[in-house]
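*Asks:* when you get a sec, could you give me coordinates for this:
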Amino acid sequence: MSASQESHGHDIEHAPVTSVLQDGDIPLTKQVMSEDERVITALGYKQEFKREFSLWTTFCVSFAVLGLLPSFASTVYYGMGYAGTAGMVWGWLIAMVFIQCVAMAMAELCSAMPTSGGLYYAAAVLAPPGYGPFAAWITGWSNWIGQMTGAPSVDYALAAMILAAGSIENPDYVPTNWQIWLLTSLILIIHAGLSSMPTKWIAKLNSYGSTFNLLALIAVIIAIPAGTKNQPKFTPSEKVWGNITNLTAFPDGVAVLMTFVAVIWTMSGYDSPFHLSEECSNANIASPRAIVLTSGVGGLMGWLLQLVVAYTVVDIEAVLDSNLGQPWASYLLQVMPRKTAMGILALTIICGFSMGQGSMIAASRVTYAYARDDCFPFSNIWKKVNPYTKTPVNAVVINTILGILMCLLILAGEVAIGALFSIGAIAQFVAFSIPITIRVFFVGNRFRRGPWHLGRYSRLIGGSGVSFVFLMVPILCFPSDAGKALTPDLMNWTCLVYGAPMLGAIIWWVVDAHKWFKGPKVNIEHAIHPVEDDAEVVDQAMPIVDGKSIQGQLSGDGPKKVG
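*Replies:* Have a look, this model is predicted:
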């Protein structure tokens, strides 16, 4: 280490690898800025949104995207349909340990780099020299596919529940696929209109929606065991926890792993605070807290709901094979008086509407962030911020159009449209794991933390999370049947529906995109990696304020200098 570095107390162990401006993390402007503006400018972007989200309202959006009650209702087929009640309770518990590891590792990245580009930006910043653009490209496309399928899959399940309620009231009515598609499209259009409102209105609307979500979830967890008509009321614990009802062609252990698709899809919305960080005040602390809070509260409440259903369900096969076409509605009618079941179904429908709204908001911010860096065709259109609402209305519009087109899979049957759920699970967690993998295995202790971090447990927690993802990606592509019993209509088409666009993105990169896509495009020149000379980091002159550099103030864990 050079004498100048020693005099400044510069620690090579914590040399910065995140955004470093040419003249330090000092915004090159005379304008008086808030702390949030200083952070986003130091990362290379200018402040374009109003920061009207708080920790609570950010949590509300992400909890709405999580939508535990409607998410469980949408994926109950996978939870109990692969391994029965034992798969439900053990599957959720085991998966949540590792999902929480992924969430905490992501929160650490968010604290260091609070931008709406989120994981895509982090992958570019952390990747080894020369690989940043490709890492950003793959992460961005995978995350965008997952985000884009979120609202359509939620709204499809919502439409199915609404029409199932109609079937309960009028047993002669059997919904057609065309009717489900038309209702899904209508809901998507309504969500598009609501997601185009000013940020302040969106924050307030989602605050109300998430509060209702949480209260409804608590009410359902209490109401089902209290009001069940079963005699006896509950299934014995040894049967709930120990009886794996394997309805797949695979061994019991694999069947339990296959139930994780319900957990992973349900818990794939906690990255929303990352994408909303440019609209959140005190973002490098509030946003990571919102990520961990969403995952933690969601995981616990979701497991309680799993237990309630596992202890009260009477006949799993009857729930799955009901002509209502909606297992949650079938389950409620099986265990509850009719009027009570309809009341709970109504609560689920309202929560599902709020969830779809949150999913649309998060997806539009991701589309905007990637279009800002010219990732998409016609990016100059999708990256525009509406001058009246100050929100990315064009990004909302394109996501809605693509969502309506994707929902045409409804016309191909339940197996085809079911791929949307697996795609969302795989695409999101692949995107989550790429920057975390780079941070854990390639960057190591050179990562410059933000004010919220995991300390010495960072690499252990991150490594555990990404190992879980690597295990689950192929498992989520397994069909429930195998061998001669596997027919095209029973095939799990996730590998094709997700793999085809990702393969297309890779081919596009090799053929053309590598020539012009250089990673996150910034409005102020910044270096993704530090300048190194003979394995030593060259210190950069940084002004001193109150005894420490601005870089140290912004990062919370960066090198500090004594004036």
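*Asks:* from now on I want contacts and neighbour counts done on CA atoms only, so please keep to that.
*Replies:* OK.
*Asks:* now do the contacts for the residue lying closest to Ser272 once chain neighbours are set aside.
*Replies:* With CA to CA, 6 or more residues apart in numbering as the measure, Ser62 is the residue that lies nearest to Ser272, at 5.2 Å, once sequence neighbours are left out. Listed by CA atoms under 8 Å, 6 or more residues apart in numbering, the contact set of Ser62 reads Gly269, Tyr270, Asp271, Ser272, Pro273, Ala290, Ile291, Thr294, Gly358.
*Asks:* which residues of the stretch 451-563 of the chain fall in helices?
*Replies:* Here the stretch 451-563 of the chain has its helices, by DSSP state H, counting those that start in this stretch, at 458-475, 494-511, 550-555.
*Asks:* buried set for the shortest one?
*Replies:* Okay, so that is helix 550-555. Under the neighbour-count criterion of 16 or more other CA atoms under 10 Å, helix 550-555 has Ile550, Gln551, Gly552, Gln553, Leu554, Ser555 buried.
*Asks:* the structure of the following sequence is requested for comparison with the preceding one:
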Amino acid sequence: MPSTKSDDERLAQMGHVQELRRDYSIWSLGSLCLCLMATWEALSTVIATALMNGGAPCLFFNLLISIICTIAIALSLGEIASIYPTAGGQYHWVAALSPPATRSVAAWFSGWINVGGQIVLTASAAFAAGLQTQALIILNDDSYIPQRWQGLLLYWTVLIYATSLNVWGSKLLPTANLLSGILHVTGFLAIIIVLGVMAPKNTASFVFTEVSNRSGWSNDGVSWLVGLLSAVYPLLGYDAACHLAEEMPHASRNVPLAMVGSVTVNGVLGLGYCIMLLFSTGPLEALLATPTGFPFMQIFFDATESAAGATVMSIIITLIAIAATAAGITSTSRTLWAFARDKATPFHGYLSHVNTSSQIPVRAVVLVMILQMLLGFIYLGNSTAFNAILSMAILGLYASYCIPIVYFLIFGRPKLQPYEFGPFKLPKGLGVALNLLAIGWLVLAMVFSCFPTIMPVTPQNMNYSSVVMVGWVVLGGAYYIIWGRRKFEVPVVGSAVGGF
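*Replies:* Predicted coordinates:
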């Protein structure tokens, strides 16, 4: 087993010194990714939208396709992460692979887009946990009338808890993530058993063959492709492993294994849960009309005929959303810290500071929380605008996945010598095929994630994700042109880092 010293030496070859504590094991890091993705839990929240865009068969087959393509993406990113194991992740990889003429701008925008995508993905987990808590009150108290400000306070409470765990419980984070991973798997088994035994069942034809279109799109093919969103969102966030690369030993091997392993495990769990959930759904109209606002709670209630039973089942999903928030703040803060370390952010000297006693970038952690809390004011004023910002997660993260794979395919794979690859290396022919599959899926998903999910389009149901994404890129572009390009210290690999 290579020593931590070899990890530190590898990091030094990429222009940085070891500042963070290497506390994570392959199991705790894999658990972090499992809970951050929360695939089967996320499927619970998108079930009604998926049924509108093509019905049950489309969700099942879209999810199956999405799992296969996401594994291809994880394998592609894992191979790059094995060569360049740094907390910067995507932007550092692009910097290492880019020609000198485009290196600065390509690396900087990759990092900017990735940070934005991670911030909103984590905010969406906290938001889900907060509103699900509010929904649990509705489930158990018919007289309760939910208020938007109450949802905001619950959202903030989740963020404060997750931040506190990251700052004051940092040494407990690996164990906390491992325990959350265990809950993720055991909770899945418990809910599957309850639904399998107690829920009224739909027919196999409903689940696998009866295609329907209630989205309002006149073209069934477009409706099906728009429904990709329901299969893409539950498979986001596995890049968190690469952002913890400086906090685990033998990162060149363990980071790719955590990425690919978490996607594979979550894919299997998600597919099994999808089938059981589709067999257990009641009428779509009843799901859409549920007073809780969460169709999965209605499914659990219909299965158990008990508010207490539905509450226990629902709490599992809410607890994982809270765990995902803590994991997301960990990953996002490391990306922001690494970006600041390379002088790519405003106040980079302040944000790149690492607390000497805890060896945690506390300032970056706190800033991530503050930015996410500020997003809550948008929800308080206009929930449509808030949801539009959260919907940028797919565009932001998928773009940050796509850019390094394209650069690796064009500039990395043909030019790197065998000894320059890390221990996680794909055969050349298979690697090229997986890169092409990953790029094709990423582009397809990004395009159709910008489409409205239902027609006709109104100001309330319009998909504003592309508008938010363009706004984020324009904001970043203005900063880069005015200040960033002069300060950004583009990370450059001094020598080959493979062969360890």
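*Asks:* TM-score of the superposition?
*Replies:* The TM-score (TM-score structural alignment, normalised by the length of structure 2) is 0.94; 492 aligned residues with a CA RMSD of 1.9 Å.
*Asks:* what does Pro327 of structure 1 align to in structure 2?
*Replies:* Alignment note (TM-score structural alignment): Pro327 of structure 1 maps to Pro295 of structure 2.
*Asks:* so the residue nearest the centre of structure 1, which state does it fall into?
*Replies:* Most central in structure 1 under CA atoms, centre = their mean is Gly269, positioned 3.2 Å from the mean C-alpha point. In terms of secondary structure, Gly269 of structure 1 is coil; the call rests on DSSP: H, G, I helix; E, B strand; the rest coil.
*Asks:* structure 2: which residue goes with that one?
*Replies:* Superposed on structure 2 with TM-score structural alignment, Gly269 of structure 1 falls opposite Gly237.
*Asks:* what is the burial count for the closest residue to that match other than its chain neighbours?
*Replies:* Of all residues not flanking Gly237 of structure 2 in the chain, Met37 sits nearest, at 5.4 Å (CA to CA, 6+ apart). Met37 of structure 2: 29 surrounding residues under other CA atoms under 10 Å.
*Asks:* same thing with the one 4 residues further on?
*Replies:* Using other CA under 10 Å, Glu41 of structure 2 has 25 other residues around it.
*Asks:* which position in structure 1 aligns with it?
*Replies:* Counting by TM-score structural alignment, Glu41 of structure 2 corresponds to Pro70 in structure 1.
*Asks:* next: Trp112 of structure 2.
*Replies:* Aligned counterpart of Trp112 of structure 2 in structure 1: Trp141 (TM-score structural alignment).
*Asks:* also Ala388 of structure 2?
*Replies:* Using TM-score structural alignment, Ala388 of structure 2 sits opposite Ala419 in structure 1.
*Asks:* residues touching that match, list them.
*Replies:* Ala419 of structure 1 sits next to Asn492, Trp493, Thr494, Val497 when contact means CA under 8 Å, 6+ apart.
*Asks:* next, the mean deviation of the helix or strand harbouring it compared to structure 2.
*Replies:* Secondary-structure element containing Ala419 of structure 1, defined by DSSP states H and E: helix 414-438. Relative to the matching residues in structure 2, helix 414-438 of structure 1 has an average distance of 1.7 Å after the fit, by mean CA distance after the TM-score superposition for structure 1.
*Asks:* give me the distance from that helix to the chain's centre.
*Replies:* Computed by CA atoms, centre = their mean, to the nearest Å, the chain-centroid distance of helix 414-438 of structure 1 equals 9 Å.
*Asks:* what of stretch 448-463 of structure 1?
*Replies:* The chain centre lies 20 Å from the centre of stretch 448-463 of structure 1; the measure is CA atoms, centre = their mean.
*Asks:* start to end distance for that stretch?
*Replies:* Start and end residues of stretch 448-463 of structure 1 are separated by 18 Å (CA to CA, to the nearest Å).
*Asks:* picking that back up, quick check: the residue nearest to Gly237 of structure 2 vs Val232 of structure 2, distance?
*Replies:* The spacing between Met37 of structure 2 and Val232 of structure 2, counted by CA to CA, is 11 Å.
*Asks:* repeat that for Gly484 of structure 2.
*Replies:* Between Gly484 of structure 2 and Val232 of structure 2 the computed distance is 32 Å (CA to CA).
*Asks:* got the contact list for the counterpart of Pro427 of structure 2 in structure 1?
*Replies:* Using TM-score structural alignment, the partner of Pro427 of structure 2 in structure 1 is Gly455. Under the criterion of CA under 8 Å, 6+ apart, Gly455 of structure 1 has no neighbours.
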